[in-house]
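A.B. asks: Okay, predicted coordinates and the sequence, questions at the end:
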Amino acid sequence: MKVLVPVKRVIDYNVKARVKPDQSGVDLANVKMSMNPFDEIAVEEAVRLVEGKEHHAAGTATEIVVVSIGPAQAQETIRTALAMGADRGVLIQSDSDLEPLAVAKVLQKVVEEEQPNLVLMGKQAIDGDNNAVGQMLAALLGWPQATFASKLVVAGDSAEVTREIDGGLQTLKVSLPAVVTTDLRLNTPRYASLPNIMKAKKKEIAMKAVADYGVDTAPRLKVLKVTEPPKRQAGVKVDNAADLVAKLRNEAGVL
């Protein structure tokens, strides 16, 4: 079984994003970048499908292909996935950050080319927080989808996915091929060992361009302004419980 894992290069989750002075977007100059955390979880789950860890039978997956759409530096992101255990990578070079629909259209062509049995991807990227590509890709392919997976069990030609919803947990059974998006509690990604990092340097990364896939990636959205969230106001001290109740009732309006 072949697993395709899309990954995205984003600002590291430990870094505080800075808005450009002209409010046209987020400043990426000299900022640490890394793999989107939800995508890292997807890579880890794909590797576990190969290794037979947790509740997976060994050899459930036989090949892991990682694909990224982004600048040349996204090769580092793919190398991270290869060091974790993926087999080969595909970098589709794009200097602009494509919108979710455009990403889904390009990934549709990659899926048609690679013919995977499962697309395993993060539920969202932490930069745009759109949470849309997985759903759009499944719709374009006409495949079943299971989003926000907190548990995945693949058996034969189907997958059982436990997904996190507002009311608790929901379990779905989908026929393969399918698109599954990963949530935070699916697993804890591994740290790549030094030998695997060295091996990853020799693994193949195919270099492509968005134009190679002949899809319409014209933007449908226009960013008007990007601003930082309002600064949190300083708290106030009260002398006694009566003053606290009065402020909660009269000023905060919560009582």
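C.D. replies: Noted; the coordinates are in hand. Numbering: from 1, shown residues only.

A.B. asks: CA atoms for contacts and neighbours, from now on please.
C.D. replies: OK.

A.B. asks: List the buried residues of the longest strand seen in the chain.
C.D. replies: Counting by DSSP state E, the longest strand found in the chain is strand 145-155. By neighbour count on 16 or more other C-alpha atoms under 10 Å, the buried set for strand 145-155 is 145-154.

A.B. asks: Second structure for comparison follows:
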Amino acid sequence: MKILVPVKRVIDYNVKVRVKADGSGVDLANVKMSMNPFDEIAMEEAIRLKEKGAADEVVAVSIGVKQSQETLRTALAMGADRAILITAADDVHQDIEPLAVAKLLKAVIDDEQPGLVLCGKQAIDNDMNATGQMLSALLGWSQAMYANKIDIEGDHAVVSREVDGGLQTIKVKMPAIVSADLRLNEPRYASLPNIMKAKKKPLDEKTPADYGVDVAPRLDIVKTTEPPERAAGEMVGSVDELVSKLKEKGVV
């Protein structure tokens, strides 16, 4: 079985994001970029499934700017067998929308014919949480979102995930789309020998035109602003005073 893992280049999660002075977007100048953490978890799970013998090949795919090659090399160093880069933008500030990403991934899947697509549940830059679901709809495949445990049983995937009432376990027929949640695993660090080997692994470069997909944006970002500063707390002397204050503010 082949596993396809889409990965996205985003601002490193340790970096404090700054909004441009004109409010047109986020400032990416001289900012450290890395693989989206949820995609990293998905990649780790794909590699573990391969190590267990449940998969024969792991293919990483990235859609975005040319610099996404670095993200794919990280995936190859972790253990992916080969990678595909679809260069869909020239400007690092241009984010490819989920529907366009899903259409491109569908085209890649039509070519590659994987048995399982493992993706992160969302990207930490736009928090859309939509690509996996859209891809499932376009393909007509089963979907299991927010997985914190995955087992392969024949031609089915058994996925455990957190819901409001506790844990839910579902069984979906493959091929399927599964998105990774935070607690699925802890990704490995790429060793220096594997980083060197990654440079020799195949990385194919494509464009949206190769797949006949239009990636023109359908949404206009009107303005980007910093979140409001958190207001200072207020000390109260008793429970009665607390209840009174909450009533004043309309909380209770």
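C.D. replies: Perfect, thanks for sending it. Treat the numbers as computed from the prediction; the structure is a model and nothing was measured.

A.B. asks: Superposed, what's their TM-score?
C.D. replies: TM-score of the superposed chains, computed with TM-score structural alignment, normalised by the length of structure 2, equals 0.93; 248 aligned residues with a C-alpha RMSD of 1.6 Å.

A.B. asks: got the end-to-end distance for stretch 135-154 of structure 2?
C.D. replies: With C-alpha to C-alpha, to the nearest Å as the measure, the first residue of stretch 135-154 of structure 2 is 23 Å from its last.

A.B. asks: Could you do stretch 174-189 of structure 2 as well?
C.D. replies: Using C-alpha to C-alpha, one end of stretch 174-189 of structure 2 lies 29 Å from the other.

A.B. asks: measure the spatially most central residue of structure 2 to Met145 of structure 2 for me?
C.D. replies: Of all residues in structure 2, the one closest to the mean position by C-alpha atoms, centre = their mean is Gly120, 3.5 Å from it. Distance of Gly120 of structure 2 to Met145 of structure 2, given as C-alpha to C-alpha: 9 Å.

A.B. asks: on that earlier part again, the buried residues of strand 145-155 of structure 1: which two are farthest apart?
C.D. replies: Phe148 and Val154 (16.0 Å; C-alpha to C-alpha).

A.B. asks: how about the strands of the stretch 51-200 of structure 2, start to end?
C.D. replies: Counting by DSSP state E, counting those that start in this stretch, the stretch 51-200 of structure 2 has strands at residues 57-64, 82-87, 116-120, 142-153, 156-163, 166-173, 176-180.

A.B. asks: hey, which of those strands is tucked in deepest?
C.D. replies: Across these, averaging neighbours per residue (mean count of other C-alpha atoms under 10 Å) puts strand 116-120 on top, at a mean of 28.

A.B. asks: Mutual contacts of Gly120 and Met145 of structure 2, please.
C.D. replies: 179-180 (C-alpha atoms under 8 Å, 6 or more residues apart in numbering).

A.B. asks: Show me what Ala206 of structure 1 lines up with in structure 2.
C.D. replies: Following TM-score structural alignment, the counterpart assigned to Ala206 of structure 1 within structure 2 is Asp204.

A.B. asks: Actually, Val43 of structure 1.
C.D. replies: In structure 2, Val43 of structure 1 lines up with Met43, judged by TM-score structural alignment.

A.B. asks: three-state assignment of that match?
C.D. replies: helix (DSSP: H, G, I helix; E, B strand; the rest coil).

A.B. asks: Distance-wise, check it relative to Thr225 of structure 2.
C.D. replies: Taking C-alpha to C-alpha, one finds Met43 of structure 2 at 32 Å from Thr225 of structure 2.

A.B. asks: more crowded one of those two?
C.D. replies: Legend: neighbour count by other C-alpha atoms under 10 Å for Met43 of structure 2 and Thr225, higher for Met43 (31 against 14).

A.B. asks: Contact partners for that one?
C.D. replies: 5, 60, 75, 78, 80, 118-119, 187.

A.B. asks: 10 Å instead, please
C.D. replies: 3-7, 37, 49, 58-60, 75-76, 78-80, 118-120, 180, 187-188 (C-alpha atoms under 10 Å, 6 or more residues apart in numbering).

A.B. asks: And for Val239 of structure 2?
C.D. replies: Lys245.

A.B. asks: same thing with Trp143 of structure 1?
C.D. replies: Contacts for Trp143 of structure 1 (C-alpha under 10 Å, 6+ apart) come out as 118, 135, 137, 174-179.

A.B. asks: how about a cut-off of 7 Å?
C.D. replies: Taking C-alpha atoms under 7 Å, 6 or more residues apart in numbering, we find Trp143 of structure 1 in contact with 177-179.

A.B. asks: That one -> structure 2?
C.D. replies: The alignment partner of Trp143 of structure 1 in structure 2, by TM-score structural alignment, is Trp141.
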